[in-house]
Structure formats: C-alpha cells, structure tokens
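1. Provide a 3D model corresponding to the input given below.
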Amino acid sequence: MTLYKKHKKTLMREWKFNGDDFLSYPYYGGNDLGVTYSKTHTTIRIWAPTANIVELRIYKQSQGGSAIRIDQFEQGENGTWIINLHGDLNGYFYTIRVNDNIGWLNETPGIDAKAVGINGHRGLIFDPEPTNPEGWDDDKRVHCDHATDAIIYELHVRDFSISPSSGITNKGKYLAFTESGTLSPDGLKTGVDHLKELGITHVHLLPVYDFFTVDEQAPHETYNWGYDPQNFNAPEGSYSTNPNTATRILELKMLVQALHKAGIGVIFDVVYNHTYHTRRSYFNQTVPGYYYRQKSNGTFSNASGCGNEMATERGMVHKFILDSLYYWATEFHADGFRFDLMGIYDLETMNQIRARMDSISPSILLYGEGWTADKSPLAETWRAVKTNVSRLYRVAVFNDDFRDGLKGNGFDPKSKGFVSGKTIQEENIKFGIAGACFHPQIVYGYVEHSKSPWATEPWQCVNYASCHDNYTLYDKLVLSSPEASEEEISRMILLAGALVLTSQGIPFLHAGTEMAYSKQGDHNSYKSADEINQIDWKRKKTYNQIFQYYQALINLRKTHPAFRMISADQIRKHLIFSSDYQPGVASYMLVNHANEDKWRTILLVFNGTRQPITFKLPDRIAWRVVARDTTINLESTKYISETEIEVSGISMLMLVED
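-> Below is the predicted model:
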C-alpha cells in the first residue's frame, strides 16, 4: 500500500510499501503482453492491477510534438488492460499513462516494449518481418555438447571497433561485426576475423538492451557499459545506424548472424536485478512498488548498489524475466545469457529460466555473478549466490576465488597473486584447476574466500583472470609489480591464460587480454572515454607473442578433452595433484586418458616465481615436451629421458605421454 502526504494542495507519493499487500495482486499468465501488430490492427495489453484509468497516446515522432490521438484502454482479466486499434500503425510511436486513483503517473512505452524511438522514451509500433536479415530463417545457434566445451570472450560492442586502429568502417556499431577482411595498421587481422583466428567459441556482449545514459542522437559524446537498464526488450540504439526506427533490431540480428556464420555463439549480458531509475522507472510508473523489494520500513532495498533491486520472487516479476529471456532467445537466436549480480535472483526463478531455455535449446549457456553489491531483504538461503550453486540446475557462477588467487585482490592495486609471485596461493590455484569441485588433495582452509567447494560439477564454475570490472589483467599486474620488466609482465599474462585455459570448468577471457589490453590504469571505466576503453589493435603486433600463446592454448583446449571434463567424478578420478610442495608452484597430472583424451598422461607444472625451479619427474615414462617457456607445440617431437627438469620462472611446463 502506498502512503501519501499533502504538499501545497497536491498529493505527493511517499514511495513506501507494505510488501505483503502485493500478494493480493492478480497473476496474468497470457503471452500477449505488450504490442501485437498486424497490417489491419494493433493490440496492446499491459498488466496494471492498481490502475483505474489507462491512456494510450499516439505520436508521429519519437520526441516532441503533441499526440495525434488519445484513447483509453479497457479493463481486461487478471489485472490487465487492453486496447485494439484499427488500421496500419507501422512506424507510429506511442506512450502509455496510468492513473492509479491517486493521480496520473508518467508517460512510458510500457515495460514490455520491443522497439522504441530515440532514447527510449516512446514505444514504436513496427512490422517485425522487415527486421529479419536475409537468410535469418537459416541462422543456427552454435551447439555445445557440454558447457565446458565453451570458451567465452567478453566484449563491449563499442570497444570492439571504435579505435582508429581497428580498420573497421562501422565503428562502435552492431554492423562492425558484419565486416570481414579488416586489418590493423600493421596488417594484422581485426574484428570478427581476429576472433576466428583466436579460436574462441562464444562472444559475451556487454548489455545490448536499451540503456539510459548514452544519448542516442550523439553517442560519441558519452560512454557507458550499459548496466543502467531502461527498456529490457528493445535493443540499444546508440549501436545502430538509425536508432529512430526498428533498424536497431535488424542490425543486432545481423551481428548475431555474422558471428554464427563465423562459428561463434552470442551470449547476452542481462541485468534484470535493477533499473537505472527507481521512482521514475517504467515499472514504478506502471505498478508502483510491485517490481522492487522493500526494506522493513517500506523503502526500496538496494542489493544492487544502484538504488533498487528487483523482486524476482513475485509472480509477475518472475514472469517478466522469463518472458523477456524467451523473447531474446527466440527472436535474436541467443546462445546464452550472463546474469549481472545473480545473487539477487531467487533460486526458483533461475531454475525455471533453465527449464524455459531448455525448451528452446539445451545448449544455451547460463551463468552469472554469484553475489550481490549490498544486503537484500530476501534471505540468502533462497538466492542464487555462489554458496547455493549446488541448488541450481545447469547454471554456472564466476570463480572469484581463482581470479584473486591468480592476480591478487581486484580492488587493491598493490596486491599480488600467484602469477605475480605471491606464494601461499597454491590452494586457490588448485581450487580453480579442479573447477571449484571437491577434490581430496585440496586444503580448503587455505582457499582465500571459500573454505569449502561450492560447485558440485565443473560446468557450474566459470574460471577467469579478469573481466570488464576492475583493472584489466595487464594494468593490475603493472600496478602490483612496478619492479617487473615488460617481459616479466608479459610472462605473467601468459601464465594466467595458461591456468584459465587448462583448468576444469568454463574458461572466460576479457576481450583484448590476448594483446595485453590496457585501460591506462582506470579501475572503473564504466563511463570513461573511448580513449580509455577501446581495444587498441596496434597492441596485437606489440604483444603478438601473447596473442599466439593464447591462440595455441585455445587450440590445445579444443583439441584435448582432458581439459574440459564433464563431471566432478571424472576430475577426482583423473586429476592428481603433486605431493612435492614448492612455494609458488602448482602441478598436477591428468592420467589414464582423462575424458577419453588420446594422450594417456599429461603433466603440468606452473611456476609462479621469478626463479627457475627443478621439478622431479615420475619414473618410467617417456615424456614429450608440448609446452615450455613461451612456446606451445602440440606436434612437438622433443622427448626427455631425465628424472628431473628445470621449469623457468613465470611459466607453464607441459609434458605428455602419448
């Protein structure tokens, strides 16, 4: 129930609510919310159970001007309101305004809008057929037999192409992904050709739904990652060549189609945990209070750290999220979804998302951040936090234990990790190597964040060294190791990549890491300039050794199933950690054709110290050297017969028994 006070003879909303009142709101289970278009008529249905009048306004343009037509909705079943309009309204804009007995709320496109005009303030009525590119019916998702087969590459649409060094024409746009043959000033591949050359299986796109803080009329004047949601079902217009029309839908589909033709899946980053505005959000301007959790005093709770959090456990919030994901998965042929601050979501919603996606394709990947940014009034036992991952069905979470063990705490620029020479990180590293699953040889008391395994199977664990948040891997290593030479920093990046890409679980790479991506030390670049965030393609030549090493690691992982086992039982059966402890060193063997690998035995030694070490080898095995120092060669013919071997500082050694 909303409380109000009088202020200068006008009723002002206190925006305080009793959450128990929402239990009496009716549930609508239909699949026709939003705009349904045909050339002869258009139907719009919204859910607004507290309304007593709902008004529709039609406009010729997306901004300014007066409505050319004003109509009222009729009350429908289960809290819905519906209106039928005759004639072809393709290309017209609309807003919806709700009166809830207290007064008129703001005009909005409605929460279900699938197309909007400039800056998302008015909805667009559109014919969906022309938004399909040629050949769209034949577009196919990238199929993964197992989630652990995926190699994910996190990327911001604008960062990918905006640099003058990208050689791409449609800089900062969806269409940049449709260009081929693009080259850096040094003649090296850029764009999608670079992604194919690198070998990753999936691109994870930072948010591409309509977000608030970039002016779509002048997109180069501001920048944002996109974690400021406005219209969840409409593509962002600043990445389109014509944001005032349904072209933004067509061009995003062209991006997906181009990546699919390159054999690369597309994962959408989704942010159903909060909205940019709270009181002025389109949710609160439709059904005040319902879509958000409240504190005991009736004010909005804030587990997102952004001013609010969505009440995913409430029936129509739950339905909105499932319907939205179904739309993105079917209309845009999504290959997966990454959930921002997934620890805000309730477990039942996440598991029903998995079931809904399975009805489309079981290969759709689902993963997210298993934490929140602040406290939530919903008890942790019911939320999709990292410690509850065993209660999630085929949904993975990020392994921050491994991340911080590799490079140090992301919020402290001076802290070091395993690859930068800090010892007593070995159990953190073993934790990641085993995909956060239980392994009897891990001493969990020495794992920094988690004192017990939280994954029951490796496909519940996403291993990574860096992502869009905090410092890039290169910047973090430079800041934490100011005494290190550029060569040593490069070797640290190689070692971090080696650990991520040979460990069990799902590997995740931050775009540009393979060429020492730098944001000039900016640790929170969510609204920084392009000069900070852009991928500088000239670095591909400068750090080509890193690129080639990551390329070889990806090929190794794709070629050898031992590095992507599909169960924790397999890991415990085939992965044996070395009992010969050396500070700053992690080593293990994969034995007996792990996961039906053609190699019988694989020995890996990771030396995080700057000094060479001597490693004793098991007897009676003819070892072939596959990786040593900065080189990986799967076809190597070099064998060693010694009983011990020197492992260089900051490097991975890999020996195999064929």
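2. CA atoms for contacts and neighbours, from now on please.
-> Noted.
3. can you give me the helices for the chain?
-> 157-161, 191-198, 247-261, 315-331, 347-358, 400-407, 426-433, 473-480, 486-502, 530-533, 539-542, 544-559, 568-574 (DSSP state H).
4. okay if I get those helices as CSV plus distance to Asn388?
-> Shown next, in CSV, are the helices of the chain (distance: least, Cα to Cα, whole Å):
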stretch, distance to Asn388
helix 157-161, 32
helix 191-198, 34
helix 247-261, 33
helix 315-331, 19
helix 347-358, 8
helix 400-407, 15
helix 426-433, 17
helix 473-480, 28
helix 486-502, 23
helix 530-533, 34
helix 539-542, 40
helix 544-559, 29
helix 568-574, 17
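5. tabulate the ones you listed (a markdown table), appending mean neighbour count and distance to His220.
-> Formatted as a markdown table, the helices of the chain follow (neighbours: other Cα atoms under 10 Å; distance: least, Cα to Cα, whole Å):
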| stretch | mean neighbour count | distance to His220 |
| --- | --- | --- |
| helix 157-161 | 25 | 10 |
| helix 191-198 | 18 | 20 |
| helix 247-261 | 23 | 17 |
| helix 315-331 | 18 | 27 |
| helix 347-358 | 19 | 36 |
| helix 400-407 | 27 | 33 |
| helix 426-433 | 27 | 40 |
| helix 473-480 | 22 | 25 |
| helix 486-502 | 22 | 32 |
| helix 530-533 | 19 | 8 |
| helix 539-542 | 18 | 23 |
| helix 544-559 | 20 | 29 |
| helix 568-574 | 18 | 47 |
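6. closest to Val647 out of those?
-> helix 486-502 (12.6 Å; Cα to Cα).
7. quick one: that closest one to helix 426-433, angle?
-> 50 degrees (axes from the mean of the first three to the mean of the last three Cα atoms, to 10 degrees).
8. to check against the first, give me the structure of this:
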Amino acid sequence: MGSASAVRPPEAPDATTQAEANAQPEAAAQWIDRHTLAWKADDAPAGTRTRLDYGGPDGDHLRLTPVRGGLTDEQRAKYPHLKEYAAFTVDPRDRARVPEAVRGRLVVTQRAADGTVRKSTGVQIPGVLDDLYGARAAKAALGPVFGADGRPTLSVWAPTARHVELELDGETVQMRRDDATGVWSVRGEHGWRGKPYRFRVQVWAPSVRKVVTNEVTDPYSTALTADSRRSLVVDLSDRRLAPRGWDGLRKPAATPLGDARIQELHVRDFSVADKTARQPGRYGAFTDGGSDGMRKLRELARAGTSYVHLLPTYDIASIPERTRDQARPGCDLGALPADSAEQQKCVGEVRDKDAYNWGYDPLHYTVPEGSYATDPDGPQRTLEYREMVRGLNESGLRVVQDVVYNHTVAAGQDPRSVLDRIVPGYYHRLLADGSVATSTCCANTAPEHTMMGKLVVDSVVTWAREYKIDGFRFDLMGHHPKANIETVRAALDRLTPEKDGVDGKRIVLYGEGWNFGEVADDARFEQATQRNMAGTGVATFSDRARDAVRGGGPFDEDPRVQGFATGLYTDPNSSPANGSQEEQRKRLLHYQDLLAVGLTGSLADYTFTDSGGKRVKGSEVDYNGAPAGYTASPEEAVAYADAHDNETLYDALAYKLPADTTTAERARMQVIALGTAVLSQGPALSQAGSERLRSKSLDRNSFDSGDWFNALHWDCRAGNGFGRGLPPAWDNEDKWPYAKPLLTAPALAPSCTDIDGTSAAYRDLLRIRATEDAFSLDSAAEVQREVSFPVSGGTEQTPGVVVMRAGDLTVVFNATPEEQKQPVRALAGQDHALHPVQAGGADETVKSASYDARTGTFTVPGRTVAVFTGR
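-> Sure thing, here's the model as predicted:
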C-alpha cells in the first residue's frame, strides 16, 4: 500500500472553451493503460499533433505519439473489440502526470500545425484506472469494516475524485486518499455504530460535462435507512442481528448441484394472498410454520425439492419501502369481468408506486430489500432476512438467491445511480461512442473491469458468509466474463465452517448463459455463456428442451405454436403457424431429439440415434442454428419447463392446446411438461405454483403487474389466477386478440380436483427423482452408459412419445391423447412393473400403465408420464 496523502484542495474550474465542449458529443477514445490510448482516428496530415487535454487553469495536457502498427498483440487479446483502433503512446516526459490527468476532464484532440483543432473526442478511462490502481485496490477492504477494538473504518474507491468527505449523521468528516489504491478512508469512533452516512464526492462527471459534488450512499453498504436514503454504520456480526440459533444453524443435507430440485419463488407472491399467513408479503411469512404456504413448501421438501430460489431480495430501486407510501389499486378488481381490460388499467395507474416488482433493478447489491421487512428503517431487515433463511432451512429447504450484477437501475447523475456518481464512466460498459450499453434492459455494468468484478465477488461472499445463502443464480450471466464467475466460485470454495460458518464448496452456482448484446460471441472477453461454461461445474439454463416441450419460442407472434407437451401433430389446434400435418410431424420428431438431449443434461458428446435414424452427438442436433448439446457434465444444465419469465406453463398450455381441451386433460399435460424437467439428468427448476396450475392470466412479463396478477393462491378454492382480466397492455396488448376469448372459457377454470391432483402427481415424480440414483448420474460417461432412447430413430418411434432407459428404469412420456404401446425388444423376457411410488400414488390414470414381459412392450395411457422399474 502506498502512503496516504492529505486531502487535495478543489481545483480551479476547467479552462475549456464552450466551443470545445460543444465539439465533444462522444467519448470514442479509450485510455487502456497508463501509456496507451486507443482511438479509431483517421490518418492525420503531416504536422498534426495529438494530445490529451485534462483541464486545469493552464490547459494541462499530455503529449501523444502515434504507434506504428497500432496496438500490441497482448493489447488486442485483452481488448478484442479495439483491434482495429490506432494506438497512441503517452510521451515519456508526461507519464508522471497520468494519475493527475485521470481526475480531470479528458479530451483527446488532433491539432493542425497552426493549432486548429481538426478532431476531438472524449476519453473512456476504465482501462487506465485498472492499470494504475486495480491490482492494489482489489485487495482493499471497502465499506464499513470493524476492527478488533470495535471501531469502524469507512472506505470508498474513488480514484478520479478531486475531494471526498464523509457526511455522518449530519456532520462532515474529512477522508484521506491512498494514492496507491485510489481508496479514500477514515477511521471512526465507537459512537459511530448505527449512524447514517453518505459520501460527498467531488468529481468530473462526463454525462453533464462539469465538476459535480455528489452526495451518494456506499456501494458496499451493509445496512440502509428507509428508501435507501442513507447508508448505516452497521456491523453484520453484531449479536443483536442474529436470530435464535443462528451460529449453530443446522441446514438440510447439502444437495449437489447435479441433483438439485429447485422451486423458484418471489417473496411477496408467496404469501401476500395467503389468509393464513401472519406476515403476508414479508420475510416473516417464511417463519410461520402454520400457514398454508409453508405447509405446501414442506410437502414439496418431503417429496424431494431441495432448494427455494428467491427472486431478487437485495435492495430494490422501484419499491417504496414504507407501507404507508405504497399505492394500491383504486378499484374493485374482483368485481370486474374475467376478460376485462379494466384490471390491468387500474393496476397500471399505481404500478410505479405500489409494493410490487420482481426486483431486477438493483440499487444496493448487498443489503436486503426493506419493503419485505416489518421496519425498513435500519438493520431490522438483516435480522428478518436471516430468520427467513432459518425458517426455510428448518423446513428442509436450502436457499438460492437470485443476483443481478449485470446492470444497475441507472447511471450518470440519476439520483438512483450509486456507482457512476462515485467513479463516473468506470463501473458500466461503454459502447464505442462512450454511451452506456443497455442490452440487458438497463445500464449494463462491466464485471470485466477490476473493481466491478471485485464488487461481484465481495457481495456474493458477504451473502454467503453473513446470511448463510446456499446458492446463487446469476441473471444474464452471459454478460459476465467467464473468469469473473470462476473467481466467484474460487472465493466461495475458500469459505470453511470453522473460519466462516459456512462450507463454501457446497454452495451451488447457476445462471442465464444467453449470448447477445455488445458482448455476444466473446466480442470483448470470454463470456459466461452456455457453451463456454462447459467443464466449470457452473450450470446454465437449457432452453433447448424447454422450447421443445412448450413449442416455438417465447417471442412468437402467434402464441399458439405447439410443441411436444402442447399437442403438436397429435392434438393440433387451429393456428396456421403450426404448418401442414407433415411439417408438424417432422418438427415434432425433431423436438423429441431436443428433448432426448435435454434429458441427458444437454451433454455435447452424448451419442444416440436421432429421429432420422442417424447416430449423432448432442452437439450435432440443431437448435435454431446452435448445438442442442453443450455441456461437459450433466450438472451444467438446468432443466425447466417454465420460470418467472414469459407465460407460466399453464398459460402457455392455455394458448397452445385446442380450445375444447378439458381442465383435467390440461392438468395431465402440465404434469408431462414438468416431468420432462424433473426426470432429466442434472438440476431441475420449476416456477413456484406450476405444480398447482399457476396462472398469471396470460401475462408474459409480470415484473410490474402487481399482486393481482402475480399472487400465489395456496387455497385451491381461490382458483389458480386465471381469468383475472386481460394481461397488462404495456407488454401483452399484441396477444389480446388471442387472450380475450380464452379468459372466459369454462374449460380453462381448473377445479380443486385438477389443482390438487396435479400437485400430487408432480410430487410423485419428485419422489421418484429423489430416490432413484439413475436420475443422478455424475458424469457424461455414466450418462452415456446408463441412459438410452431405445425406440428413437426406428419404425416403431411414435410422434408424441419418448421412451428413455435410465439404469434399470424405463420412463415413457406419452404426450398423445391416446394410449400408446411401446415395444422395447431388448427387454423381452425381463420383468418390469410400474414404479411403487406411482403404483401407490395419487394419479389413478397412471396406475393402468402395464408391461408385457413376453414382447417387452410398455402400455401407457394418453397424456401420462409412467416410470417402470426392473425386477
């Protein structure tokens, strides 16, 4: 560490003319290390001088010299998106002033011999900041850190700031800058505990082109006042924040990722409509063992569910945290017709001010959301969050937290912008012109930058150590570098029960490995995408089997496109989007190939006979131009039929199955679709309530649709959520012509028999999965040896039926409306019987499934998943 320097006085205003300011509409140059600036500049005439102006009363600048041949091979490898840029090196005589220059207003200019500015642009600085400070700053402890003597030290990384002060409980406290790290810090007193604070940061802000003084909360906050107005000096090891038995908390036995059975759940959805919950919509609802919701979760845990995956629970930007400030719809929603547009209109009038949001709009990454606590003003939310974790653990469930480090809710000088108001232009990923990339929906962060990557790691470790979180699901993980996720994994692996109170090696990691946006195809770094994560032990969601099961894709113009579990070819609807009968048959058989690959854990090298009779690897099966199989191990693909994104499974079936399909038949197709995930190799995830035919009244993107469209209904007499009005126009209006005639259809209002029967049949499949080792194979080699599809590719292959062998088990997925006979010649003469769980289970229909040992033929009723055991 370098020595700390005294606080620098504020500099004089930048001596830049208004004309020069107007000539700088972008930041197209990138300062990638202390010696090198990359700029896609045209060849300049002889006599042109290039320089980097950084303001000040004397027009301070650094001289730049063009580098013949451009960037070095090493620089091109580090910045592949800049490989065609010209390179300029900082004159050796000026290099000592580089740390000073990065704190000013940066403009690179080309000037003619007479001094006239030919061309100018602003400068992006993440590379040079990482080069100057990254290695040492990455080792710094940021945020509030309490010493052995109980005194706190508050530290913030602000290398470009001209001055930083601490505003503590209304008083101003000076901070000191460490020139080696760019960290400003101050050591406090015992009396600082519990006090509110902010940083007052004076810094050049490119977004407004002036020096500003930002009063901003701590990115490393551990506690907040209500609505995130101030950070709090809180020690998470304070005994007052530990619930009963916290230090000795006994967790359910750790389930390896490859065998994880995950229920995806939103904190508010879970209990806000539960009349038996004492704290509806709050963390405390998970401590209420007598509520309907907790009884249902315990049922799932006993059947084999091992994890609850909580949608975002960090500090959310869009929810007023005090109950008194939360708006409510001003109409009688329940009195309106099932196909009315009034419900969504009424919900929409308050959606920016109500208590509901999914929470994919992070404000502070490492503080629990306050609206789910009984008191959002202070550290009570920490205590109640820990009580929630304890309550779920004591119910037999481990806890996964959904984390969203790929974007922030805002950037620039927006009041909700935390990171960018401390180090402007650093924490976010910038496009070629210097604007903030928004491909993730909001202001994309840049975990490829050292200190953003550090924030990700430090935050995850804090949640694991201080809140005993058992797993993390990374939103849009493909926007992270693979190296960043591997660093997270390594940091968790270092946590031990003796030192940290948790076994980090047992913490599971998975995420969305989608490949899109400005980082697509490894444009800037090796991404944490589906294919790239093969071999890491970190799982990604596999959309291959999901689309095969449901049909089409989530963004189809016509939502009636059918798939394996929605009647393609075997029970066609009226949509012309499905094509001719022959086209449907061909597509259905290809979907069955995709499903087969999915059932193996999306293995790239798994070899089987496809529907055309050809021996292929999983990676050779086409999925919209990409390989269907992409993993190296079955634990690396999360199988699922639905999640919070897009229509719920029940709503997808509502669109896709023929309109006259009965609710009982819809319920059976729901079990088939869910069963394809439950009985896959590798982890399986389902959206909470899908086992109870959960609907969101056809809303495909309910992130801001309020409790009316989102709430879970544990009492079947309240229905399943279908027919609560036309889904909100702001993201569903194009589907209204398809939705309106469905919402009043009697065939789409399930009975308690339908709902409870689906739940029971799903739990039977969970029990089979949890108790049969054949579904928990550890390696690709084991899957190749133990799993096969014996009628695939032959003349006996039936469209709408998939037969899978897994060890001594035979699974028949019959998605057709009729009973099907499936001969497996190799099994003739061997004894098989319906699995005991199903033979003694809740589904009366599956009990009629049979096996003829003489011919090796399995007979399975229509719309049924049947599991047979060898004897």
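9. TM-score for the pair, please.
-> The TM-score (TM-score structural alignment, normalised by the length of structure 1) is 0.90; 632 aligned residues with a Cα RMSD of 2.8 Å.
10. can you say which of the helices of structure 1 is nearest to Val214 of structure 1?
-> helix 157-161 (11.8 Å).
11. structure 2: matching residues for that closest one?
-> Using TM-score structural alignment, helix 157-161 of structure 1 lines up with residues 267-271 of structure 2.
12. do stretch 553-572 of structure 1 as well
-> By TM-score structural alignment, stretch 553-572 of structure 1 lines up with residues 765-784 in structure 2.
13. between the two ends of the matching stretch, what distance do you get?
-> 23 Å (Cα to Cα, to the nearest Å).
14. shouldn't Pro554 of structure 2 be in contact with Asn646?
-> Yes - counting by Cα atoms under 8 Å, Asn646 is a contact partner of Pro554 of structure 2 at 6.3 Å.
15. roughly how far does Val626 of structure 1 sit from Lys638 of structure 1?
-> 8 Å.
16. quick one, which of the two is more surrounded?
-> Set side by side, Val626 of structure 1 and Lys638 show more neighbours around Val626, with 22 against 10, by other Cα atoms under 10 Å.
17. quick one, what contacts the more buried one?
-> By Cα atoms under 8 Å, 6 or more residues apart in numbering, the contact list for Val626 of structure 1 reads 632-636, 653-656.
18. which pair in those spans the largest distance?
-> Taking Cα to Cα, no two of the contacts of Val626 of structure 1 sit farther apart than Glu635 and Leu653, at 15.2 Å.
19. re earlier: with respect to Lys6 of structure 1, which of the helices of structure 1 lies nearest?
-> helix 315-331 (30.9 Å).
20. return the distance of the closest one from the chain's centre.
-> 17 Å (Cα atoms, centre = their mean, to the nearest Å).
21. top strand in structure 2 by residue count?
-> With secondary structure taken from DSSP state E, structure 2 has its longest strand at strand 196-205.
22. show me what the match of stretch 553-572 of structure 1 is in contact with.
-> 258-259, 303-305, 600, 603, 605-607, 632-635, 675, 678-682, 786, 806-809, 837-838.
23. residues contacting the counterpart of Leu501 of structure 1 in structure 2?
-> For Leu501 of structure 1, the aligned position in structure 2 is Val678, judged by TM-score structural alignment. Contact analysis of Val678 of structure 2 by Cα under 8 Å, 6+ apart lists 261, 639-640, 684-685, 765-766, 769.
24. now distance to Ala29 of structure 2 too, for these, in JSON lines please.
-> Output for those, formatted as JSON lines (distance: Cα to Cα, whole Å):
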{"residue": "Arg261", "distance to Ala29 of structure 2": "48"}
{"residue": "Ala639", "distance to Ala29 of structure 2": "43"}
{"residue": "Tyr640", "distance to Ala29 of structure 2": "44"}
{"residue": "Ala684", "distance to Ala29 of structure 2": "46"}
{"residue": "Leu685", "distance to Ala29 of structure 2": "44"}
{"residue": "Leu765", "distance to Ala29 of structure 2": "57"}
{"residue": "Leu766", "distance to Ala29 of structure 2": "56"}
{"residue": "Arg769", "distance to Ala29 of structure 2": "55"}
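25. closest to Ser5 of structure 2 among those?
-> Distances from Ser5 of structure 2 to those, taken by Cα to Cα, are shortest for Leu685, at 52.7 Å.
26. mapped onto structure 1, which of the contacts of Val678 of structure 2 hold?
-> Retained contacts for the contacts of Val678 of structure 2 in structure 1, judged by both residues aligned by TM-score structural alignment, their matches' Cα atoms under 8 Å, are 684, 765-766, 769.
27. state the distance from Leu742 of structure 2 to Ala652 of structure 2.
-> Distance from Leu742 of structure 2 to Ala652 of structure 2, by Cα to Cα: 12 Å.
28. before we move on, the earlier item: filter the contacts of stretch 765-784 of structure 2 down to the ones in strands?
-> 607, 806, 809.
29. which position in structure 2 pairs with Gly432 of structure 1?
-> Per TM-score structural alignment, Gly432 of structure 1 is aligned with Gly598.
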